[in-house]
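1. Can you look at this prediction? I've put the sequence above it.
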Amino acid sequence: MDRALFESPSKLLGVARAAAANGADIVQLRNKIDTPRQVTEMARAIKEITRLRGVKLIINDRPDIALASGADGVHVGQEDLPLFWARAILGKERIVGVSTHSLKEAKEAEQQGADYIGLGAIFATPTKPEVRPIGMRLIAKVLKEVRIPVVAIGGINRDNVTNILDAASGMSTKFGVAVVRAVCKAEDPSAATRQLKELIVNRSEALAV
């Protein structure tokens, strides 16, 4: 959930509710617009939604807000608070994920104790126009080298998600995908979440046969 894509907090909460109710395993909050207090209040409201659905909530960049809101963890970028500081704030019980853009960064994140890595941007995305897309080839390379879960992100939607899953087929490392605009900017976020979930489940089952 990227706050920059919504004209009001209530609209963001509505999409978070739709995603949690229709198959999302994790809701991640990215909010670089509001004050720390407002972000914390928003995170607490989302946590109430996700808790009822058994869905995890991850906060971008701010382990302090993750802790204050009762979120399940934090996701930090390469330029954010170092992983070990995030871990010191949140402890071992909560999740700490790290954005990576290369095999080197992925291996370093695993060595430093990340619970999972975000890998991307796979495709160009307006969410982060400054990030150069890495393409799909790196997915298999990273999955061969790390053992913690890998989550692909960046420009992923229902038209290309099966190609992403194909790129990860045959690997033992746990793999997932994250979307932003494919749900946040969808005309019907509930239907968009369901469709993506069905595509992922059906493709994963086909690859497992």
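-> Thanks, I have the structure now.
2. contacts and neighbour counts: CA atoms only from here.
-> Noted.
3. Just the buried residues of stretch 150-167, please?
-> For stretch 150-167, a neighbour-count test (16 or more other CA atoms under 10 Å) marks 150-158, 161-162, 164-165, 167 as buried.
4. To clarify, my last question referred to stretch 101-109.
-> Residues of stretch 101-109 classed as buried by neighbour count (16+ other CA under 10 Å): His101, Ser102, Leu103, Glu105, Ala106, Lys107, Ala109.
5. And stretch 197-209, by the same measure?
-> Residues of stretch 197-209 classed as buried: Lys197, Leu199, Ile200, Arg203, Ser204 (neighbour count, 16+ other CA under 10 Å).
6. got the contact list for the last one?
-> Meaning Ser204. For Ser204, the contacting residues are Leu165, by CA atoms under 8 Å, 6 or more residues apart in numbering.
7. Against that first model, consider the following:
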Amino acid sequence: MAPYTGLTMIRYAITSRALYPGSEQKKQAALIAESSRWIAEGINFIQLREKDLPAAEQAHLARKILRTIAFSSSPTKLLINSRPDIALATGAHGVHLTSSPDELTPAQIRTLYAVADQEPPFITISCHTLAEVQLACQNMVDAILFSPVFEKPLPDSRPIPGQGLNQLQAACSIASPTPVYALGGVTLQNASSCLAVGAAGIAGIRLFQFAAAAK
């Protein structure tokens, strides 16, 4: 059924410097080093998701990642979580949105990029229900992160139950032809089952850190 395979699977890495030990300076340095590895490995997307940092520090991290992408002539695209202003200021490739009604719409973000004479941005959005998937498609996003697909363990509380592959399949069906990336509890072992029900790729915070560490 699915047109996607392990060879065509999109890989979408989401940053979290909280995963790294040490001081704030060391955490940010580790984030940059990890991003450089992702770029070297040809990861399709990196979402900079450091929402607690001041805008200037987010922009500093974004510029470092973008310099690495440019230097290596990598196809990797950098998206900024919920901050089109930072994305525009740094020349990032696009923006990731939540499904919150307080977010700018994809149309508004594309207008901002056009006014700034920038290339059209790549816009992804997080969806947790089929209704959100339908709205995202109406708003003409470029890709959807649907989550959580599998149970998501949390270090300090009860795990978040996954919605399952049937719900992911329904999301992919509703979204088509907009690609859907599976998020939440996804591993390299269960990625193929996500592709089998129509997902175009996989996304995660810990997924690619752990994958790199295991090599």
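-> Received, thanks. Given the structure is predicted, the values throughout are model-derived calculations rather than measurements.
8. what's the TM-score for these two chains?
-> Overlay of the two chains. TM-score (TM-score structural alignment, normalised by the length of the first structure): 0.79; 185 aligned residues with a CA RMSD of 2.4 Å.
9. sorry, back to before: output the buried residues of stretch 197-209 of the first structure in JSON lines; the columns should cover distance to Val76 of the first structure.
-> As requested, these are arranged in JSON lines below (distance: CA to CA, whole Å):
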{"residue": "Lys197", "distance to Val76 of the first structure": "25"}
{"residue": "Leu199", "distance to Val76 of the first structure": "28"}
{"residue": "Ile200", "distance to Val76 of the first structure": "25"}
{"residue": "Arg203", "distance to Val76 of the first structure": "29"}
{"residue": "Ser204", "distance to Val76 of the first structure": "28"}
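10. With secondary structure added, can I get the residues you listed in CSV?
-> Below are these laid out as CSV (DSSP: H, G, I helix; E, B strand; the rest coil):
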residue, secondary structure
Lys197, helix
Leu199, helix
Ile200, helix
Arg203, helix
Ser204, helix
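11. which residue is nearest the middle of the first structure?
-> Geometric centre of the first structure, nearest residue: Ala178, 4.7 Å, by CA atoms, centre = their mean.
12. residue in the second structure matching that one?
-> Using TM-score structural alignment, the partner of Ala178 of the first structure in the second structure is Ala203.
13. shouldn't that match be in contact with Thr15?
-> No. The criterion here is CA atoms under 8 Å, and Ala203 of the second structure misses it with Thr15 at 10.8 Å.
14. can you give me the strands for the second structure?
-> For the second structure, the strands defined by DSSP state E occupy 10-14, 45-48, 77-81, 94-97, 122-127, 143-146, 152-154, 157-160, 180-183, 201-204.
15. Now distance to Ala211 of the second structure too, for these, in JSON lines please.
-> Formatted as JSON lines, the strands of the second structure follow (distance: least, CA to CA, whole Å):
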{"stretch": "strand 10-14", "distance to Ala211 of the second structure": "11"}
{"stretch": "strand 45-48", "distance to Ala211 of the second structure": "15"}
{"stretch": "strand 77-81", "distance to Ala211 of the second structure": "20"}
{"stretch": "strand 94-97", "distance to Ala211 of the second structure": "23"}
{"stretch": "strand 122-127", "distance to Ala211 of the second structure": "23"}
{"stretch": "strand 143-146", "distance to Ala211 of the second structure": "20"}
{"stretch": "strand 152-154", "distance to Ala211 of the second structure": "17"}
{"stretch": "strand 157-160", "distance to Ala211 of the second structure": "21"}
{"stretch": "strand 180-183", "distance to Ala211 of the second structure": "15"}
{"stretch": "strand 201-204", "distance to Ala211 of the second structure": "11"}
